[in-house]
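Asker: A structural model of the following input is requested.
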Amino acid sequence: MAKRKFNQDFIKYGFTSFSDRGEEKGQCVICYRVLSNESLRPSKLQNHLEKNHPGLKGKDIEYFKRLENGLKRQRLDKTGSFARTDKKLTEASFEVSLLIAKQKKAHNIGETLVKPSALAMVRNVLGEESERKIKSIPLSDNTVQRRIDLMANDIKEQVVTEVKDKSLFGLFALQLDESTDVSSAAQLMAFVRYVTEKNVKEELLFCSELETTTKAKDVMAKVEDFFDKENISWASLCGVCTDGAPAMLGAKSGFQTLVKNKAPNLVTTHCFIHRAALASKTLPDGLKCAFDVVVKSVNYIKNSALNTRLFRKLCEGLNSEHKQLLYYTKVRWLSRGNLVARVFELHDEIKVFLGTAKPELAVHFENVKFLSCLAYLVDIFEALNQLNLKMQGKGKDIIQFVDFTRAFVEKLGNWRRKVTNGNFDMFHSFACISDVDDEIRDEVADHLGTLQTEFKSYFPELSRDAFTLVRNPFRVDIEQVDDELQDELIDLRNDSGCRDLFEDVPVTEFWIQVSSSYSQISKNCLMKLLPFTTTWLCESAFSSLLNIKSKPRNRLDVAADIRCALSSTAPRIQSLVDKLQQQPSH
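Answerer: Model prediction:
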């Protein structure tokens, strides 16, 4: 396409020539806006004057030439008001773009909502002069996208630099998982944990699409490619945590096996949350039948819009606290517990509603045996949900997870003993059932015993304590410690300052703070504390992905947006602005 030439006569519309990388554009001498080369037409320039500066329409050319001379003087002085104002506009554009990314919103919200809202507020509170300044902030769809891309690259540079050059002992750990987004694309997430500046940091390392299959070799290829591009050493990798998919855990060709070929000494972990879900999956026949009835009853009511409305009306008439039932979703960790708790709370309302429409289901809600099973499921699923919630979140180490799980397994044994003796006080809903027969009691006791066995099978860490030294170096038997660490351990145990510090700070922080004085033993302990124990960060990121890449935005490349949204590392906006050639909105 042929480029338009600037005509000196355009000054009568209030425009002077502006060169941007060899391309001529028009710049308004009144508001300093730069219009594109395509806008170098008398009709568009006149339209700008009449629309934005109607009070100056009809001014003589000499007036506009005086403004042009003042503008040119400001351009020559990089410390002048024009340069400073222009830089502030670009900074504001970056700040707003970052907020848009943090809130996981569409990029066009900047020009469709944020800017119009800001203009309306400024115009009414501060006046038209301030509104004119705000109007020059560039927030178009494409501008916001470019800003987010630049900030994401800057964040990635900072994280990679810290992992390679600033992490304590050069150690870092990974957690990985893959999931399918709304456009059926397989997205691979990788989070990294490392110690820098005396703090443990957890950051998104990369988000990348798996173009074809999602086998272990495909995941490995993505990780290898990233490590090669960023020059990250495999020798520094001390741990990898994944879910239980065969592609991740396969003994011969799983991802963890492939990684071990690169870093033989790393610790591989199967996500604690996934293991707990697998251990609690099996139900004895009686409890499973009760659970299936619950699911069928809820689906019958919820699958029909009319039934949903009628059931809500019934609950309102009976002054029930809740008016809606909850669907059961297998992939949601807390779904079972929330489902049965709501059904138990509304079991009378469900019995009334199903009485005429679905009598074969309603009859169960009149059966004491069924209600006993339902009450027990409410209590045991609530206990499992509480364990799950303890395992969620950032900044937790394997010692905490082992403690949570070991305590739960011990509780299961204690609960089984009590149930066998007819004591149900620890199960609040189950204890409310007045007549629990021996068959139900035995089934509950058997289920508790099965749960305890399954947890011990899925968590072999509970039967051995490999963290005695990490937990408390002042109580460990010196003979249990490796020979090369024993002398340094003796020095540490006789350091009164370290003993006082150990009493005041968490375990991980203790080993970080003494790392400079007792490097060997600190490195050994941090190699056990750094590895992730769950893939919770990945699962949380996939939830964010659903908001960022929605059906209306199904073609979006999410890598930059999700990095800005999830990263705790702030982009260096001032540095990014300095590198850009500032250009006001047009």
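Asker: switch to C-alpha atoms for all contacts and neighbour counts from now on
Answerer: Will do.
Asker: skip the chain neighbours and tell me the closest residue to residue 364.
Answerer: residue 370 (6.2 Å; Cα to Cα, 6 or more residues apart in numbering).
Asker: check which helix or strand covers that neighbour.
Answerer: Assigned by DSSP states H and E, residue 370 falls within helix 368-391.
Asker: list the buried residues of stretch 423-441.
Answerer: Within stretch 423-441, the residues scored as buried using 16 or more other Cα atoms under 10 Å are 424, 427, 429, 430, 431, 433, 436, 440, 441.
Asker: Proceed likewise with the subsequent sequence, for comparison:
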Amino acid sequence: MEPLKGKTRGEDLYDRVSTVIEKMKLPWSKLANVMTDGSPNLTGKNVGLLKRIQDKVKEENPNQDVIFLHCIIHQESFCKSILQLNHVINPVVKLVNFIQAKGLQHRQFIKFLEETDADHHDLPYHSRVRWLSLGKVFQRVWELKEEIGAFLKLKGKSDEFTELSDKNWLCDFAFAVDIFSHLNKLNVKLQGKDQYVHDMYTNVKAFKSKLIFFSRQISDKVFTHFATLVTQKETIQNVKKYSKSLDDLHAEFCRRFSDVEKIDQSLQLVACPLSQNPETVPEEVQLELINLQSDFVLKEKFSSLELRDFYASLNEATFPNIRRMAQKILVLFGSTYVCEQTFSVMNINKAPHRSSLTDEHLRSILRIATTKLTPDFDALAKKGDQQHCSH
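Answerer: Next up, the predicted model:
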């Protein structure tokens, strides 16, 4: 992690990145992948960081193509904007803010929930920067909608939130609760460290297939996988709009994940080499793939070893191209999850009372906080080095 002070143009980012790479004596020609959050200073066609990196790599190795990907988790989160549910989101957020904004009113609401033996004892705030926030807020508001309606009536504010008595709006709200719940489940599957791109994209492809399935079911007025919407089944006037929303969401997923789709064949080849047709894979690995699929010992290894360990066990002289392709695919980052997590650790450590932290100290703290290595305290103690003689 490098500090960037002042401007953050593509040129500034490239200068810092190139300085680090050259300092660590890493060859540009070995660069396989760059993962970004899609900001313009990174992805600009002419002066963005990615364009400059690609030009630099081509200088050293004209045959090397760097795989540029947009964070899969970010893409999944952005897809929900196509649903056009602002007429539902805005009133729900306004309602939560109305209850939470004033301390007295918030305490009265909590006490009201306790007196009515509600299933929950509070409402969470909605935060745009939290991936799962909207789905959780919607679920909680839906489960407490009766209690919220009674509380608003008690406060004489029912007229400000007429949506809670609008049957058509409640149907849209129920649909939003269910689809955001499905999106949250997908998002959770995409989170975490040590996730290969092919595993993440498999979850995305499965979700795309589910959207087609959901759309077809709702068109037939079957709400098996929409537990909230089915409670409003009798009042739904137009199921086609929900089916269309799901079709639009599917199209948006296809559009946003087109960059990963381009390398899907390579992902499948590395993830499941034993089931691939040798005639459909790149020419340089066809014969090697046939040899691999014909070797019973390697088949047994594939089922018993981790994927990276399996490819590491392949004979380099016999399977040079397959090993090289696996190396390139298995090192790809599917998301910026690790970066986001590290930034969170950094923000925790940069508390106001530690505002005088130097860049070097912060870098050391982050290294300690994020490493998987366990210090050998016994060996350190035996060395006898003491920072303070009084200890």
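Asker: follow-up on the earlier one: tell me roughly how far the helix holding residue 370 of the first structure lies from the second structure on average.
Answerer: Here helix 368-391 of the first structure, set against the second structure after superposition, deviates by a mean of 1.0 Å using mean Cα distance after the TM-score superposition for the first structure.
Asker: so which bits of that helix are buried?
Answerer: Neighbour count says helix 368-391 of the first structure has 369-385, 387-388, 391 buried, by 16+ other Cα under 10 Å.
Asker: one step back: okay if I get the buried residues of stretch 423-441 of the first structure as CSV plus distance to residue 490 of the first structure and secondary structure?
Answerer: Output for these, formatted as CSV (distance: Cα to Cα, whole Å; DSSP: H, G, I helix; E, B strand; the rest coil):
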residue, distance to residue 490 of the first structure, secondary structure
424, 50, coil
427, 48, coil
429, 53, helix
430, 53, helix
431, 53, helix
433, 58, coil
436, 59, coil
440, 56, helix
441, 54, helix
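Asker: residue boundaries of the strands in the first structure?
Answerer: Secondary structure of the first structure (DSSP state E): strands located at 15-20, 23-28, 34-35, 172-180, 186-196, 199-210, 237-242, 267-270.
Asker: which residues sit against the fifth one?
Answerer: Meaning strand 186-196 of the first structure. 162-163, 166-168, 171-181, 200-211, 214, 219, 512, 530-532, 537-538, 541 (Cα atoms under 8 Å, 6 or more residues apart in numbering).
Asker: can you give me the stretch of the second structure that stretch 88-100 of the first structure aligns onto?
Answerer: Counting by TM-score structural alignment, stretch 88-100 of the first structure pairs with no residue of the second structure.
Asker: correction: stretch 384-396 of the first structure
Answerer: Stretch 384-396 of the first structure maps onto residues 183-195 of the second structure, going by TM-score structural alignment.
Asker: how far does that stretch sit from its chain's centre?
Answerer: 6 Å (Cα atoms, centre = their mean, to the nearest Å).
Asker: what's that stretch in contact with?
Answerer: 72-73, 76-77, 131-132, 135, 200, 203-204, 207, 334, 337-338.
Asker: returning to what we had before: pull out the buried residues from the contacts of strand 186-196 of the first structure.
Answerer: So, by 16+ other Cα under 10 Å, the buried ones in the contacts of strand 186-196 of the first structure are 162-163, 166-168, 171-179, 181, 200-210, 214, 219, 512, 530-532, 537-538, 541.
Asker: residues near the residue lying closest to residue 200 of the first structure once chain neighbours are set aside, how many?
Answerer: Counting by Cα to Cα, 6+ apart, residue 200 of the first structure lies nearest to residue 194, which is 5.7 Å off, once chain neighbours are set aside. The tally of other residues near residue 194 of the first structure (other Cα atoms under 10 Å) stands at 27.
Asker: and if you look at residue 99 of the first structure?
Answerer: Residue 99 of the first structure has 15 nearby residues by other Cα under 10 Å.
Asker: from residue 541 of the first structure, how far out is it?
Answerer: 17 Å (Cα to Cα, to the nearest Å).
Asker: residue 230 of the second structure reaches residue 218, doesn't it?
Answerer: No: look at residue 230 of the second structure against residue 218 with Cα atoms under 8 Å: they stay out of range, at 10.2 Å.
Asker: what's the overlap in contacts for those two?
Answerer: With Cα under 8 Å, 6+ apart as the test, residue 230 of the second structure and residue 218 reach no residue in common.
Asker: measure how buried residue 332 of the first structure is and give me the count.
Answerer: Residue 332 of the first structure has 8 neighbours, counted by other Cα under 10 Å.
Asker: residue 42 of the second structure too?
Answerer: Residue 42 of the second structure: 22 neighbours (other Cα under 10 Å).
Asker: residue contacts, the residue mapped onto it from the first structure?
Answerer: When the first structure is aligned by TM-score structural alignment, residue 42 of the second structure is paired with residue 248. Residue 248 of the first structure makes contact with 216, 242, 254, 255, 256, according to Cα under 8 Å, 6+ apart.
Asker: measure the third one to residue 279 of the first structure for me?
Answerer: Spelled out, that is residue 254 of the first structure. For residue 254 of the first structure, the distance to residue 279 of the first structure - Cα to Cα - is 22 Å.
Asker: again, but for the last one
Answerer: With the distance defined as Cα to Cα, residue 256 of the first structure ends up 21 Å from residue 279 of the first structure.
Asker: same check, this time on the fourth one
Answerer: Applying Cα to Cα, one obtains 23 Å for the distance of residue 255 of the first structure from residue 279 of the first structure.
Asker: what about the alignment partner in the second structure of residue 311 of the first structure, distance to residue 134 of the second structure?
Answerer: In the second structure, residue 311 of the first structure lines up with residue 109, judged by TM-score structural alignment. Note on residue 109 of the second structure: its distance to residue 134 of the second structure, by Cα to Cα, is 21 Å.
Asker: which residues in the stretch 301-450 of the first structure form helices?
Answerer: Counting by DSSP state H, counting those that start in this stretch, the stretch 301-450 of the first structure has helices at residues 305-317, 335-345, 347-357, 359-362, 368-391, 398-420, 428-431, 438-458.
Asker: adding distance to residue 518 of the first structure, write those helices out as JSON lines.
Answerer: Compiled in JSON lines, the helices of the stretch 301-450 of the first structure are given as follows (distance: least, Cα to Cα, whole Å):
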{"stretch": "helix 305-317", "distance to residue 518 of the first structure": "65"}
{"stretch": "helix 335-345", "distance to residue 518 of the first structure": "47"}
{"stretch": "helix 347-357", "distance to residue 518 of the first structure": "61"}
{"stretch": "helix 359-362", "distance to residue 518 of the first structure": "67"}
{"stretch": "helix 368-391", "distance to residue 518 of the first structure": "31"}
{"stretch": "helix 398-420", "distance to residue 518 of the first structure": "21"}
{"stretch": "helix 428-431", "distance to residue 518 of the first structure": "50"}
{"stretch": "helix 438-458", "distance to residue 518 of the first structure": "35"}
